[in-house]
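Participant: can you look at this prediction? I've put the sequence above it.
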Amino acid sequence: MDTKTSQQRFVTIGLIFVNIFVLVAVFSFPPMCLPEKYQYYSSVGTNKELLNPSFDHFIMAELQKGIDEIQMRLQDQSSWFQYKFLFVGGLLAAFLGIFPYAQIRTRTSGEKRDSGAQLQTALQSPLATIALAAVSSLSLMIDLHIRGNAIVVNQIGLWIASHVEPLYLGTNVFPPHSLVGWETFLRRGEAMHTDVVNSITFFWPIHILTVICFLLYLINARTAVIKQTQIRIKVDVAAFWLVHSCLIVIAWTGHYLPPIFQQRIPLLGIQEGIFAALPYAGLALILASINWIFIIGKRSVGMGMV
């Protein structure tokens, strides 16, 4: 292995780790909370409204609406997660279906080529780049839909924890051994919805297939040894921006919430609105710039393109 090849492999491995770091950050789910001015405070036994049966019935009806919405969105989230495997598997199967056809054509023409060489040629073809870019983009858009459901579920949980449970159990600033509701329990101290580390490790595996597809596209675009033609460059550029545009979209929309909701961003503390989404969108833009330099940049220069 010559020095140039070693350097290229080192750069590729480094690029993979940079992409994994950014993807983990983008797919994290920062803890959400409500400012104190939007939370309900009361003491047990002082809620005179509960003495009114009509008021109690209204609260229970609203709570049931929230529960039904949570169940519907969790079911929808699970369905889209399954669809992702079907769609991604279908696209990859369609691409791999070309491989046996190429073998038949080779045998018909009398050309002697082993299966490994044919597969390598297929994986380095523009069609492979398009297929992996399409798979990655589709997976990212499905993840965006899944994330939207998770955001709404978390918002409903915040409403229950901040307004419904304190109404019946008292103020949501609880002593250490007091009885709390389920949604409050999930947000008490460093719990499921408040721990920063858990926000990364718990939700990230949902996107593992997307990460794999994204990295496969990255490796294909980075290591493909092909004749650089104008058409090939255009295909690479189109595939590149298809994938990275989807990543930038999910980085922004997956982290932007109405300013009434606050998010605890690692290293940045409590942020809200656009200031909560900007760090993740910025990371996605930086990643797109880095990938452009190491994937498209040298090819474009070599072809006389800017």
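Facilitator: All right, it came through fine. Residues are numbered from 1 along each chain as shown.
Participant: switch to C-alpha atoms for all contacts and neighbour counts from now on
Facilitator: Noted.
Participant: can you list the buried residues in the host helix or strand of Thr121?
Facilitator: Applying DSSP states H and E as the criterion places Thr121 in helix 115-123. Buried residues in helix 115-123, counted by 16 or more other C-alpha atoms under 10 Å: Gln118, Leu119, Ala122, Leu123.
Participant: ditto for stretch 65-73
Facilitator: Buried, per 16+ other C-alpha under 10 Å, within stretch 65-73: Gly66, Ile67, Glu69, Ile70, Arg73.
Participant: in what helix or strand does the second one lie?
Facilitator: To tie it back to what came earlier, the one meant is Ile67. Assigned by DSSP H and E, Ile67 falls in helix 53-96.
Participant: other SSEs contacting that helix?
Facilitator: helix 126-159 (3 or more C-alpha pairs under 8 Å, 6 or more residues apart in numbering; DSSP states H and E).
Participant: ok, back up a step: and the contacts of the helix holding Thr121?
Facilitator: Phe99, Ala102, Gln103, Ala128, Thr129, Asn220, Ala224 (C-alpha atoms under 8 Å, 6 or more residues apart in numbering).
Participant: want to throw the buried residues of stretch 65-73 into a markdown table with distance to Val153?
Facilitator: Conversion of those to a markdown table gives the following (distance: C-alpha to C-alpha, whole Å):
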| residue | distance to Val153 |
| --- | --- |
| Gly66 | 9 |
| Ile67 | 9 |
| Glu69 | 8 |
| Ile70 | 5 |
| Arg73 | 7 |
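Participant: any idea which of those is closest to Leu215?
Facilitator: Leu215 lies nearest to Arg73 out of the buried residues of stretch 65-73, by C-alpha to C-alpha, at 29.0 Å.
Participant: quick check: the nearest residue to the closest one once chain neighbours are set aside vs Ser115, distance?
Facilitator: Of all residues not flanking Arg73 in the chain, Asn149 sits nearest, at 5.5 Å (C-alpha to C-alpha, 6 or more residues apart in numbering). Distance of Asn149 to Ser115, given as C-alpha to C-alpha, to the nearest Å: 44 Å.
Participant: cool, and Leu287?
Facilitator: 36 Å.
Participant: for Ile250, same thing?
Facilitator: Applying C-alpha to C-alpha to Ile250 and Ser115 gives a distance of 39 Å.
Participant: cool, Leu132 as well?
Facilitator: Leu132 is 21 Å from Ser115, by C-alpha to C-alpha.
Participant: mind checking what secondary structure Arg264 has?
Facilitator: strand (DSSP: H, G, I helix; E, B strand; the rest coil).
Participant: right, and it touches Ala277 too?
Facilitator: No - when contacts are counted by C-alpha atoms under 8 Å, Arg264 is not listed as touching Ala277 (11.4 Å).
Participant: one more structure, for comparison:
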Amino acid sequence: MSRFLKNYKKNLNKIRLSLLSLLALLLVQCDLLVPAESKTPLAKVYDNYLYEEQVLDLMPKQLTGEDSVIFLRNYVKDWATEQLLLHRAKINLSQEKQQEFNRLVEQYKINLYSEAYKSMLIGQRIDTTVSQTAIRDYYQENKENFKLNQNLVRLRYIQIPLDFKNTKELKKNFDRFNLDDQIDIQDQAITYLKFRFNDSTWYNLADVIKDVPLLDEQKIKENQAKLLQLEDSSSVFLVKIKDFKARNELAPVEYVEPTIKQILINRRKLKLADELEKEIIDNAIKNRKFEEFY
């Protein structure tokens, strides 16, 4: 009898060990099947949670310390306000109004996706090269649309100290401005207080006057193609006026060239968009992805 009890207890212990091992294995498998919650909640409004990961993705990288805490608090407050307003709106707005908003949201989503896709396809297909002939033809056909709303000027200038040593020679070179003169002038650029050498570009006169306060519209009109020497208490400006266009005159074609180029490219985009939409419809009909039942 005692031997039987001993064997029974021995077998019982084995069974217990087997059951414990099986239970442990099941627990491990359950842990593997059910992922642990890794998100860290920052706030809750009703059943909606705001998680740390969402905010960190939006936080500017350069923020540190107290600034990041301020950003976090403000973001959480704004998020909570939005969620509370949304909750109240859903309770208090009529079903008809909510359905209308849902339709608008769905339409906006469709438009957003569609336009992004069309933009991608257009970007892959469009030719953005615009010839000078096309630009000038458009300019000639639409001159009245290119009247200036500001004064423009083409000029070059140099500001030098009053005690500049080679003013006389600099004036001669700056007035003549051939290739050798340009090289000599640019070699001394470090000694100038201020300069602008590109006289082939049209500038807004108001911006030029900010740089050269002694200059005004009257001086420019009276001294085109002449070299001006303007002095104040501390410096000398040498100014060579190359051309001037007054407000309400026709804009020079060079000045409006970027605008015309963009207009012509936009025309191509619109044409391509129409072609793409037709292509998509035709392909859908051909492949029986689009059918009409009326």
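Facilitator: Done, it's in. Small disclaimer: the values here were computed from a predicted structure and weren't measured.
Participant: overall similarity of the pair, as a TM-score.
Facilitator: With the length set by TM-score structural alignment, normalised by the length of structure 2, the two chains reach a TM-score of 0.21; 101 aligned residues with a C-alpha RMSD of 6.2 Å.
Participant: stretch 151-158 of structure 1: which residues count as buried?
Facilitator: Quick answer for stretch 151-158 of structure 1 (16+ other C-alpha under 10 Å): Ile151, Val153, Asn154, Gln155, Ile156, Gly157, Leu158.
Participant: sec struct for Arg154 of structure 2, please.
Facilitator: strand.
Participant: count of neighbours near it?
Facilitator: By other C-alpha atoms under 10 Å, 20 other residues sit near Arg154 of structure 2.
Participant: just checking, it touches Val239?
Facilitator: No - with contact defined as C-alpha under 8 Å, Arg154 of structure 2 does not reach Val239; the gap is 10.7 Å.
Participant: contacting residues around the helix or strand hosting Leu218 of structure 1?
Facilitator: Element membership of Leu218 of structure 1, judged by DSSP H and E, is helix 208-223. Applying C-alpha under 8 Å, 6+ apart, the contact partners of helix 208-223 of structure 1 are 12, 16, 19-20, 23, 85, 123-124, 128-129, 132-133, 135-136, 139-140, 143, 236, 294-295.
Participant: would you mind checking those residues for buried ones?
Facilitator: Buried among these by 16+ other C-alpha under 10 Å: 12, 16, 19-20, 23, 123-124, 128-129, 132-133, 135-136, 139-140, 143, 236, 294-295.
Participant: which residues sit in contact with Leu85 of structure 2?
Facilitator: Per C-alpha under 8 Å, 6+ apart, neighbours of Leu85 of structure 2: none.
Participant: what about Leu20 of structure 2, neighbour count?
Facilitator: Leu20 of structure 2: 12 neighbours (other C-alpha under 10 Å).
Participant: so which helix or strand takes in it?
Facilitator: helix 2-33.
Participant: same question, Tyr49 of structure 2
Facilitator: Using DSSP H and E, Tyr49 of structure 2 falls in strand 48-51.
Participant: and that strand, which residues are buried?
Facilitator: Leu50.
Participant: now for whatever helix or strand comes next after it, which elements pack on it?
Facilitator: Sequence order places helix 52-58 as the next helix or strand after strand 48-51 of structure 2, per DSSP H and E. If you count contacts as 3+ C-alpha pairs under 8 Å, 6+ apart, helix 52-58 of structure 2 packs onto no helix or strand.
Participant: right, and the helix or strand after helix 52-58 of structure 2?
Facilitator: Counting by DSSP H and E, what follows helix 52-58 of structure 2 is helix 65-92.
Participant: for that following helix, which residues meet the burial criterion?
Facilitator: Buried, per 16+ other C-alpha under 10 Å, within helix 65-92 of structure 2: Ser68, Phe71, Leu72, Val76, Trp79, Ala80, Gln83.
Participant: how about the strands in the stretch 151-300 of structure 1?
Facilitator: Assigned by DSSP state E, counting those that start in this stretch, the strands in the stretch 151-300 of structure 1 fall at 262-265, 269-272.
Participant: show me what the last one is packed up against.
Facilitator: Going back to what we said before, that points to strand 269-272 of structure 1. Using 3+ C-alpha pairs under 8 Å, 6+ apart, strand 269-272 of structure 1 sits against strand 262-265.
Participant: by contact count, what packs against the strand it packs on?
Facilitator: strand 32-33, strand 269-272, helix 274-291.
Participant: how about the longest one: buried residues?
Facilitator: Neighbour-count burial for helix 274-291 of structure 1 flags 274-277, 279-281, 283-285, 287-288, 290-291 (criterion: 16+ other C-alpha under 10 Å).
Participant: from those, which is closest to Ser109 of structure 1?
Facilitator: Asn291 (39.4 Å).
Participant: how about the contacts made by that closest one?
Facilitator: By C-alpha under 8 Å, 6+ apart, the neighbours of Asn291 of structure 1 are Leu15.
Participant: repeat for Gln271 of structure 1
Facilitator: Here Gln271 of structure 1 is in contact with Gln262, Gln263, Arg264, Ile265 (C-alpha under 8 Å, 6+ apart).
Participant: by neighbour count, which of those wins?
Facilitator: Within these, most neighbours by other C-alpha under 10 Å means Gln263, with 25 neighbours.
Participant: touching, it and Ile270? I think so.
Facilitator: Yes - Gln263 of structure 1 lies in contact with Ile270 (C-alpha under 8 Å); the separation is 5.5 Å.
Participant: what ranges do the helices span in the stretch 151-294 of structure 2?
Facilitator: Taking DSSP state H, counting those that start in this stretch, the helices of the stretch 151-294 of structure 2 run over residues 167-176, 179-187, 205-211, 217-222, 253-286.
Participant: could you find the closest non-adjacent residue to Glu272 of structure 1?
Facilitator: Counting by C-alpha to C-alpha, 6+ apart, the residue nearest Glu272 of structure 1 is Gln262, at 4.6 Å.
Participant: Gly269 is in contact with that neighbour, correct?
Facilitator: No - with contacts counted by C-alpha under 8 Å, Gln262 of structure 1 stays clear of Gly269, the gap being 9.9 Å.
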